[in-house]
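A.B. asks: from the sequence below, what's the structure:
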Amino acid sequence: MTKRIFRSILGVTLVVLAASLVLVTGVLHGYFEDQVGRELAARAAYIARGVEQSGTEYLKDLPGESRITWVDSDGTVLWDNQENPAAMDNHAQRQEIRQALLAGTGTAARYSDTLAQKTLYYALRLSDGSVVRVADTQYTVWAMVLQAAQPVALMMLLAAVLALALASRVSKQLVAPINQLDLDAPETAECYEELSPLLGKIRSQQRQIRRQMEDLRQRQEEFAALTETMSEGFVAVDQETRVLACNPAALRLLGAQAAPEGESVYALNREAPFRRCVEQALAGRRCEVLLESEDSCRQVIASPARREGQTAGAVLMVLDVTEKERRDALRREFTANVSHELKTPLTSILGTAEILKTGMVAPADVEHFAGNIHRQTQRLISLVNDIIRLSRLDEGGDLGPWESVDLHAAARRVLDRLTDAAQGKGVALTLTGGGAVVRSVPRIVEEILYNLCDNAVVYNHPGGSVTVTVENGSDGARVSVTDTGVGIPREAQSRVFERFYRVDKSHSGGGTGLGLSIVKHGAAYLGARVDLESREGRGSTFTVTFPPERDGTCVPDDSVVS
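C.D. replies: Below is the predicted model:
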């Protein structure tokens, strides 16, 4: 704007200067022409008086500043101070001579293009009818300009420099108040009155923008508060896959370190299923995919975001379905295992019953076949009872009253129940330690101890031993069950608490595979912790640590749940 004002002022100044020069030159030229005309008239008057008195002698004595010509009434040149009268043409048709002969005086002006001069003539009629003519030359306007070219050029240069400086200063002064305007506070601005409507409109727009910005800020804060507390990931992208919004949960679930502001959503996750899901959503189709890794499973739900019927972007929801998928896998595995475990004894019972039904069994073998049905039925009942116990522990319902339980006495009762089984296998049972009382559910405590001790007997070597130790520790009462059996390989120790998992089915002894799972879930219900130490071929030690009493109840420890 400063440059435009500068150029405008400078241009106007130069145009005015040039016009003024032309006008002054024209006025001066006209003034000088009038002045010369008056001088010629005065000179012709006194020359006419001298000629009437002295004739040619008077003319000869005059100085030669102007051209003087004496013409007879018939146009013959009688005398001329610059030319030979005999060689001059008749002047009767000359404009000034003809006027003088008719009216007494005459004037004329003739131009010389070659000399760029104008000659002024004044003729005065004498009393005898002859005419005295006085002539003088005057430069034309262009001749005057050319003669004064150097001073005029210098004057124009000085004027141009002065105009340049003044234009620069004036333009800066004009623009300075505008440049000094504080648009953030236009009400305090002191500027040109012509700008008042503009400043008023700016103030109005600023108030509207402030209100809109405040509304947007509040909405953004509300949106951020909602999305940041979500456990589900939320990502909004535009049609070019640039991230518009992203909450911390999405970064965590997608394995990204920071939100890529203005970058592609593919910077969050570069897995092929994720890319295909985003592409389908941007193409206008809803898409769901699972992103699976060794320790997690995430579900991505991408939906297109439409504006005026066109897909303008996509909204992605990222859900952590690791636990759900694990539970579904465990449920499917449990169902398959239960079906298999139930099918085995039922098949045996059905086969034995069919043999008895055909009557092909000798009377002496009936007892054997009946015994087989009885064993398989007992196994089936035991399996069903274990499944029921495990289901109750999973549901976490009321499994009995909380009471003070003497762990030493409970362990003694369990070992008494296993005496016959231990003797049949030649395994020695030993109980050591003193009394330890905890606040717990007696029924669950005995189930935990029974399953641990039963496994210690079943998976032991003939002539081996099982030692149960009860003691009070700094972190609570502990019961340890140590055997000298086959032990558990290191790679299998993390899975022995799973339902129906057996390290070696050849050593199962007909068990259901649910004993350690019941131990794990029972300990979780009581808030206890189960630790395992085992070396293959050297035996195992299971330690159950009960928490200290807290207001008469035990607080469950989620860390024991796998």
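A.B. asks: CA atoms for contacts and neighbours, from now on please.
C.D. replies: Fine.
A.B. asks: hmm, R439 is touching V405, no?
C.D. replies: Yes - judged on CA atoms under 8 Å, R439 makes contact with V405 at a distance of 6.1 Å.
A.B. asks: and the lengthiest helix in the chain, how far from the chain's centre?
C.D. replies: Secondary structure of the chain per DSSP state H: the longest helix is helix 2-54. What separates the centre of helix 2-54 from the centre of its chain is 75 Å, taken as CA atoms, centre = their mean, to the nearest Å.
A.B. asks: could you do stretch 157-171 as well?
C.D. replies: With CA atoms, centre = their mean, you get 50 Å for stretch 157-171.
A.B. asks: and what of stretch 131-144?
C.D. replies: Per CA atoms, centre = their mean, the centroid offset for stretch 131-144 relative to its chain is 86 Å.
A.B. asks: for stretch 302-317, same thing?
C.D. replies: Worked out by CA atoms, centre = their mean, stretch 302-317 lies 18 Å from the chain centre.
A.B. asks: okay, strands next: where are they in the stretch 51-200 of the chain?
C.D. replies: 67-71, 77-80, 105-112, 117-125, 131-139 (DSSP state E, counting those that start in this stretch).
A.B. asks: give the buried residues for the third one.
C.D. replies: Same thing as strand 105-112. By neighbour count on 16 or more other CA atoms under 10 Å, the buried set for strand 105-112 is 105-108.
A.B. asks: mind putting those in a markdown table, distance to R217 included?
C.D. replies: Shown next, in a markdown table, are the buried residues of strand 105-112 (distance: CA to CA, whole Å):
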| residue | distance to R217 |
| --- | --- |
| T105 | 98 |
| G106 | 96 |
| T107 | 93 |
| A108 | 91 |
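A.B. asks: surely R490 is in contact with L532?
C.D. replies: No - using CA under 8 Å, R490 makes no contact with L532, being 10.6 Å away.
A.B. asks: one more, so I can put them side by side:
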Amino acid sequence: MRKKILLAMTLVAAVALVLSYLGIIAFFYQQNRSHFEDSLHDEGVLLALGLEGQSPERRLEILKQYHEKTPVTRFTLIAPDGKVIFDSEHDPKTMENHNSRPEIVNARLNGDGSAIRDSVTLNTDMSYYAKALPDGEVIRVSRAMKTMYATVLTGLPVLLGIAAVVFGLAMLLAQRQARVLIDPLNHIDLNHPLNPEKPLYPEFRPLLERLDEQNQDKELAAKSRQEFSANVSHELKTPLTSISGYAEIIRDGLVQPEDIPGFADRIHQESSRLLALIGDIMELSRLDESGLPPDATDVDIFDICKDVVSRLQPRAMEFFVALSLSGTHATTRGVSVLLHEMVYNLVDNAVKYNKEGGHVKVWAGRTLDHPQIRVEDDGIGISLEDQERVFERFYRVDKSHSKETGGTGLGLSIVKHTAILHHAEITVNSEVGVGTRIDVTFPT
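C.D. replies: Just a heads-up that it's a prediction; the model follows:
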């Protein structure tokens, strides 16, 4: 960044210097050219007045005297037929007819004329002024004039000297300014980027806000991991303790032979719960680490709901809950296995957290041009404060009921992660004692 600042300031100084130099040269060139033409005009008018009424011999003497006094000015006397009578720098006999020269033509028509052009004889830019005399002759004065290019070259050494000074100052200022600009960045507290005691440039505010958001996200993620680890340890410890206790009682012969099958059944239940918990934890880890696979296909959500309802009908009958399906076929882009597990968890929760004689209605189809799955029950319901946390890992609305039904506390968390992978939106509407409705809306 420091090098970029130095380079930028140096380039700015160079461009500013060159443009300023060219602008100044152009301005003074125009001023000098205007003054040059006025001076040549005045000189030509005075010379014409001095030549009027003089004999041809006297005119030549006057022109020679003028040339001796002002050798930088070229004097040319042209006859009415265009032949050169006198020229202060060349032999008139070797010069071509001048009647076609623009300044001569204008002088014969308007009394005087001027022109600037490249002189063939002198091979330089020349400024010409011609004044007609009463007898038809024309006196012309001319002077070599620097071109714009020559003017630029003349001032080039001065420019290089100024450039060296300017670049030196620019480098010093750029280094100092770079230090001033970069120093606050080097002292940013990455853990607390919005620290009011260390204000930074307003332009960096959006970046610092993003850093602060990332820090907060990291803190929340770390806290979530800690809570998850603590919950996992607790949830794994509970069934393991039960299994160990039952096995120890049987080992020590403290159980009557006729009670052993009952203890074995409890060990089996706790083992099944443990396996289910481990399976859900592994599934959550897989969902956390992966995104939607690139080989995702179009999945019919109605067919998935139909299969889930068919599988859970026996379980619903055990809980004396009526389970039904309605809707139409609709497809969304996704992974069939993950969507199947999501719907299974939703319907399974609706059955488990219901009441005898309750109902669970599953609907799948399209609404407002979006594929949607709806699971609605008239069970125990969820309070408003619990609705905000119901998708957290190991969070249970009714812990005693969860234990009775064998819940792991991870089902709705899996639902949430699966929905996120499929860019779906989950909406919960529930009232305690009335029931719960969960809508999963997929993108078009």
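A.B. asks: overlay the chains and give the TM-score.
C.D. replies: Here the TM-score for the pair of chains, by TM-score structural alignment, normalised by the length of the second structure, is 0.56; 282 aligned residues with a CA RMSD of 3.7 Å.
A.B. asks: before we move on, the earlier item: closest to A250 of the first structure out of the strands of the stretch 51-200 of the first structure?
C.D. replies: strand 131-139 (95.3 Å; CA to CA).
A.B. asks: so which residues make contact with the closest one?
C.D. replies: 33, 36, 40, 43-44, 47-48, 66-73, 97, 100-101, 116-126 (CA atoms under 8 Å, 6 or more residues apart in numbering).
A.B. asks: ok, stretch 18-36 of the second structure next?
C.D. replies: Taking CA under 8 Å, 6+ apart as the rule, stretch 18-36 of the second structure contacts 148, 151-152, 159.
A.B. asks: all the helices of the first structure, residue numbers only.
C.D. replies: 2-54, 56-60, 95-103, 141-147, 149-179, 196-228, 248-254, 272-282, 322-358, 363-395, 407-417, 419-425, 442-458, 515-526.
A.B. asks: pick the most buried one from those helices.
C.D. replies: The highest mean neighbour count among these, using mean count of other CA atoms under 10 Å, belongs to helix 515-526: a mean of 24.
A.B. asks: now it on the second structure. Mean distance?
C.D. replies: For helix 515-526 of the first structure, the mean deviation from the second structure after alignment is 0.7 Å (mean CA distance after the TM-score superposition for the first structure).
A.B. asks: which bit of the second structure covers that helix?
C.D. replies: On the basis of TM-score structural alignment, helix 515-526 of the first structure is assigned to residues 411-422 in the second structure.
A.B. asks: look up how far H359 of the second structure lies from V321 of the second structure.
C.D. replies: Relative to H359 of the second structure, V321 of the second structure is positioned 5 Å away (CA to CA, to the nearest Å).
A.B. asks: ok, those two, which is more surrounded?
C.D. replies: Neighbours per residue (other CA atoms under 10 Å) separate V321 of the second structure from H359, with V321 holding more: 24 against 21.
A.B. asks: which one in the first structure is aligned with the more buried one?
C.D. replies: Looks like V321 of the second structure aligns to V427 there (TM-score structural alignment).
A.B. asks: which residues touch its match?
C.D. replies: Counting by CA under 8 Å, 6+ apart, the residues that V427 of the first structure touches are 457, 460-466.
A.B. asks: same deal with I267 of the second structure?
C.D. replies: Residues counted as contacts of I267 of the second structure (CA under 8 Å, 6+ apart) are 242-243, 246-247.
A.B. asks: can you check L190 of the second structure too?
C.D. replies: L211.
A.B. asks: so what corresponds to A170 of the second structure in the first structure?
C.D. replies: Using TM-score structural alignment, the equivalent of A170 of the second structure in the first structure is R211.
A.B. asks: got it, and V309 of the second structure?
C.D. replies: Per TM-score structural alignment, V309 of the second structure is aligned with L415.
A.B. asks: again, but for E219 of the second structure
C.D. replies: In the first structure, E219 of the second structure lands on E325 (TM-score structural alignment).
A.B. asks: cool, and E385 of the second structure?
C.D. replies: When the first structure is aligned by TM-score structural alignment, E385 of the second structure is paired with E491.
A.B. asks: residues near its match, how many?
C.D. replies: 9.
A.B. asks: cool, the one 4 residues further on as well?
C.D. replies: By other CA under 10 Å, 15 other residues sit near R495 of the first structure.
A.B. asks: mind listing what it touches?
C.D. replies: Here R495 of the first structure is in contact with Y501 (CA under 8 Å, 6+ apart).
A.B. asks: so if I had to pick from R490 and L532 of the first structure, which one is more boxed in?
C.D. replies: L532 (15 against 12).
A.B. asks: separation between the residue found closest to that one once you drop the neighbours it is linked to in the chain and T512 of the first structure?
C.D. replies: Residue nearest to L532 of the first structure in three dimensions, not counting chain neighbours: F542, with 4.8 Å by CA to CA, 6 or more residues apart in numbering. F542 of the first structure sits 19 Å away from T512 of the first structure, taking CA to CA as the criterion.
A.B. asks: try V530 of the first structure
C.D. replies: 20 Å.
A.B. asks: for K505 of the first structure, same thing?
C.D. replies: Counting by CA to CA - K505 of the first structure and T512 of the first structure are separated by 10 Å.
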